[in-house]
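**Q** Give me a 3D structure for the following:
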Amino acid sequence: MTAPAHARTSADLIRAEEPVLAHNYHPLPVVVARAEGAWVEDVEGRRYLDMLAGYSALNFGHRHPALIQAAHDQLDRLTLTSRAFHNDRLAEFAERLAALAGLDMVLPMNTGAEAVESGIKVARKWAYDVKGVPDGQATIVVAADNFHGRTTTIVSFSTDESARAGFGPFTPGFRIVPYNDLAALEEAVDETTAAVLIEPIQGEAGVIIPDAGYLTGVRELTRRKGCLFIADEIQSGLGRTGRTLAVEHESVVPDVLLLGKALGGGIVPVSAVVARREVMGVLGPGEHGSTFGGNPLAAAVGTAVVELLETGEFQRRADELGVVLREGLDALRGHGVTGFRARGLWAGVDVDPALGSGREISERLMREGILVKDTHGSTIRLAPPLTVTADELRSALGTLEKVLGQAG
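**A** Here you go, the predicted model:
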C-alpha cells in the first residue's frame, strides 16, 4: 500500500515519481511541502530561500495574503461557467488589465503557451482581414534563441534542438532572425509579414537584454512596414524588471502583448492576449476559445494581481532591490562569476565553467538553502519574488560567493 504523502520522505517521494510521471523535467532533488513569502519548506522541514519564483509566476511571493483572500472569496461563490455564459468577474478583470497595459481589449486564456498560440492566430487573422495578405501566406518573424513555450507550433520556430528534436513535422510560416539585430529584422519583414514576435528580454536564453534602442527600433520598423509588434512579456512582465512591462524601459507600446505566469498570482494559471481594438476586433464568435479562459476564479485572482500592480509598489521594489542584486553580482566578477546580465530583480549569471555546470552550482546552492535554476551551460538564473528583502537578497548572494569559493 502507498504510504500517505505526509509520512514519506523527500527521497521516497522522488523515487515514487519515477515510474508514474513523464520524464519531461529534471527538477532539483528538493520536495516542497509548504511555502510563505520568499521561503519554502520541504517535507523534512528544511527551509530554502526561493530565488526562482516559479520563473516569475510567483512575483508576489508564495501565498500573498491579498491573492489568497481573493481566491478564497471567489471559491465560496463561483469557480467556472465556461464562456457559454457571462460571469460577474470578467468585465472588471479585462477593464483593469487593459488599462494597466495601455491597450484596449483582452483575450483571456490559461497558460503562457496558450497566450502565444492565441497571439499567433490573432496576428494571422489580422493579416488576412486587414492587411490583405493572400490566404495561407502570412509569415511571422521571430528571434533566434527564443522561448515562447513548447506546443508543436511554438517549437516549430525554436532554435533549441532539445525542444524540437523528434517533434516534427513543423508548422510553416515563421522566419527566424538573430536577436538584437535590427538590420536582419528589416531584411526579413516583407509584404507577407503579419507580425514580429519577440521577448523584450530573453529569459530562457539566460536573461539576454538587447541593446538600448532595439525595442524602439522594432516598434518603428513594424509601424513603417505595416505589421504588428507582439511583445511576449510572460516572464519579463508584471513588475519583474522594475517596470510593469519590460517594454516600458524604452517607452514602447506594442500592438499585441502576451501575459501569463505572474498574472495568476502563483495560485491558478491565468494568461492573456492584450491588444489594440482594431487588432483584437478581427476575432468573431467560434473562431477561438477556451473553456477555462476567463473563468471567475481566474478573473478574481487576476484582478487582485492587477490591483497590486496599480500601486506601483512592486515595480519600485524590483527597481530598488535590483541595485542590490547588481552590486552583489558585480562584486563576484572574477571570483567565480565571469559575467551577468540583470534588469530589476532578474539576472542571468555566467559561472566559470571550471567551477561546475549550471546544474552543479544549482545543486550546491540547494544544499546551502538557496533555490535557483540553471539554464544553458554554466549559467544560472536569479529571479526572487518581488517580496524578497534586501537582507535576504544579500544573504543569497553571500551563499553564492561561498559556493563558488568552495568550488574553486
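**Q** Could you use CA atoms for every contact and neighbour count after this?
**A** Fine.
**Q** and the residue positioned nearest the centre of the chain, which of the three is it?
**A** For the chain, the residue nearest the mean C-alpha position is residue 235 (2.1 Å; C-alpha atoms, centre = their mean). Taking DSSP: H, G, I helix; E, B strand; the rest coil as the rule, one finds residue 235 in the coil state.
**Q** All the helices of the stretch 201-350 of the chain, residue numbers only.
**A** Secondary structure of the stretch 201-350 of the chain (DSSP state H, counting those that start in this stretch): helices located at 214-225, 277-280, 296-310, 313-330.
**Q** name the helices or strands packed onto the longest one?
**A** The reference is to helix 313-330. strand 337-342, helix 390-407 (3 or more C-alpha pairs under 8 Å, 6 or more residues apart in numbering; DSSP states H and E).
**Q** another one to check against the first:
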Amino acid sequence: MTDNASLQSRRVAAVPRGVGNAFPVFADRADNAEVWDVEGKRYIDFAGGIAVLNTGHRHSKVVAAVREQLDKYTHTCFQVLPYEPYVELAERLNVLAPFKGDAKTIFFSTGAEAVENAVKIARAATGRPGVIAFTGAFHGRTMMGMSLTGKVAPYRKKFGIGMPGIYHLPFPTGDVTVAESLRALEFLFRADIEPGQVAAIIIEPVQGEGGFHPAPVELLEALRKVCDDHGIVLIADEIQTGFARTGKMFGIELSGVEPDLVTVAKSLAGGFPLSGVIGRAAIMDAAEPGGLGGTYAGSPIACAAALAVLDVIEEEKLLDKANRLGEKVKGAIAKAAQRNDTVAISGVRGPGAMVAFDIVKKRGGNEPDAEATKRVTQAAIADGLVLLSCGVHANTIRILVPLTVEDEVLEEGLGKLEKALIAANG
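**A** Alright, predicted model coming up:
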C-alpha cells in the first residue's frame, strides 16, 4: 500500500527542495471542503489550494463543464484556431470588470503570467519602463513577479538582482501610516524616477502572502489620483482576492476605486490552470498583434471550468455567503482569543471570507511568534485540518475555506482550529 512516508521519500529523491510542501500529506481524493490522503485519513480544507477553490474541490457543475469540453477538443492554441469558450469568458469578465467603460480580457495559465503581461500591457500603453510595487506584496515567482514581490526570503533569496525599473514603497501596516507611504512615493519621484517614466503602480487590494492586510481606502484613492495626474496605469492584483472571496467579485470594489488593469487567476477556474488580465479596452489594445499570448494560454478546458465557476458564484449567491461565512469564522476566532489556554491571538481581520489573525508572544502584545504559529499549523494537520500561515513575520494564520463549505463541516473545522490553538500553547 502507498503511504505518506514512502511518497515523501520518493518526493525528496525526485523533486528539488526549492519547491516546498506545507505538509508531507499526499492527497488521494477530495470533495468540496474535504480531502482524503493516500492512507485514507480525512482532512477539512481551510487552505483551498491557496485561494484556488472558492467553489470547492470538484464542484459538480465545474466537473460537468470540463467533461463536456473534453468530448469536444482539449487544445488548438487560441493563436492558431480560436474557440468560443475563450471569447465567451472574456465577454462575461468584461461585464464584471470593476471599472466603467469598455473592457477587454486576455487569458494566460498562471498568476505570474498575468502579472508579467499586465506590466507588458502597461508599458506598451504608456511607452514607459518603471513599475512601482509595495513591501509585503506577492506577485509571483517568475523574474518579473519575483522583482515586484516585496519579500526577500524565500522568494528572492539566491536568485540575484531583480529586474531593473522596479521600485518598492512601504505598505501601510504596523507602524507605517498611509501618509508615510505617500511621502515615500514623493521621495521616490524626487530621487529615483520621475513620474513620467512610470508605467504602472501595482497593488493587492488585500495583501495575500503579506498577511491579509487590506489596502487602506485612503491609500487607494491617493494612488488613483497620482495615476490620473501622471498618466500611470493602476493595476489591481486580484489573483488571491478575486471571485467572491472578499464578499465582492473583486476586492478593489470594497474601496470604490477603479483600477485600469486587473490581474486574475486562482479561483477563476475552480482548480484548473487559468489566469488573465481584464483592462480598459484602449489600454489592452496597446500591444501589437503577436506581442501577447502563449501556447497553453486560455486553455479551452480551463475556460469551460471558469464559465461554470461564474455560474456557481451567481446561482449559489457566494458573494453573500462569503460575508456570512467570514463573520462566523471571525466570531469563532474572537471567541477562542478570549480563552486563557490558547496561544496569544491578535488582529482578527479580513473582508468577507478572506480571514486572518496573528499569533503573538503574549496577550495584548504585538511581538510576532513564528514558532507558536508553526505549532498551530502542525497541531491542526495532525488533527485533520489543513491550515496555512503567512505574513512578513510568518506569524499569521490565514483561512481560505471554500465558500461552498457545508455548515457542519465548517463547524467541525472551527472546532479543530480551536483545539490546535490550545495544543500549540502546551
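**Q** Let me see the TM-score of these two.
**A** The TM-score (TM-score structural alignment, normalised by the length of structure 1) is 0.92; 393 aligned residues with a C-alpha RMSD of 1.8 Å.
**Q** Quick check: closest non-adjacent residue to the aligned partner of residue 147 of structure 1 in structure 2.
**A** Aligned by TM-score structural alignment, residue 147 of structure 1 pairs with residue 138 of structure 2. In this structure, residue 138 of structure 2 finds its nearest non-sequential neighbour in residue 149, 4.5 Å apart by C-alpha to C-alpha, 6 or more residues apart in numbering.
**Q** That neighbour maps to what in structure 1?
**A** Checking TM-score structural alignment: residue 149 of structure 2 goes with residue 158.
**Q** For that match, which three-state class applies?
**A** Assignment for residue 158 of structure 1 (three-state DSSP): coil.
**Q** Show the contacting residues for it.
**A** Going by C-alpha atoms under 8 Å, 6 or more residues apart in numbering, residue 158 of structure 1 touches 144, 145, 146, 147, 164.
**Q** My read is that the last one contacts residue 154, right?
**A** No - taking contacts as C-alpha atoms under 8 Å, residue 164 of structure 1 lies outside contact range of residue 154: 9.4 Å.
**Q** Give me the neighbour count for the match of residue 147 of structure 1.
**A** 26 (other C-alpha atoms under 10 Å).
**Q** so what's residue 178 of structure 2 up against?
**A** 171, 172, 216, 218, 219.
**Q** let's see it at 7 Å
**A** Shown in contact with residue 178 of structure 2 (C-alpha atoms under 7 Å, 6 or more residues apart in numbering): 172, 219.
**Q** So what does it match up with in structure 1?
**A** Residue 178 of structure 2 maps onto nothing in structure 1, by TM-score structural alignment.
**Q** Structure 1: which residue goes with residue 325 of structure 2?
**A** Looks like residue 325 of structure 2 aligns to residue 321 there (TM-score structural alignment).
**Q** Residue 33 of structure 1 is in what secondary structure piece?
**A** strand 32-36 (DSSP states H and E).
**Q** typed the wrong thing, it's residue 98 of structure 1
**A** Here residue 98 of structure 1 is assigned to helix 90-101, by DSSP H and E.
**Q** Specify, as a residue range, where that helix falls in structure 2.
**A** Against structure 2, helix 90-101 of structure 1 falls on residues 86-97 (TM-score structural alignment).
**Q** Then stretch 219-231 of structure 1?
**A** So stretch 219-231 of structure 1 is aligned with residues 224-236, judged by TM-score structural alignment.
**Q** how about that stretch: buried residues?
**A** 224, 226, 227, 231, 232, 233, 234, 235, 236 (16 or more other C-alpha atoms under 10 Å).
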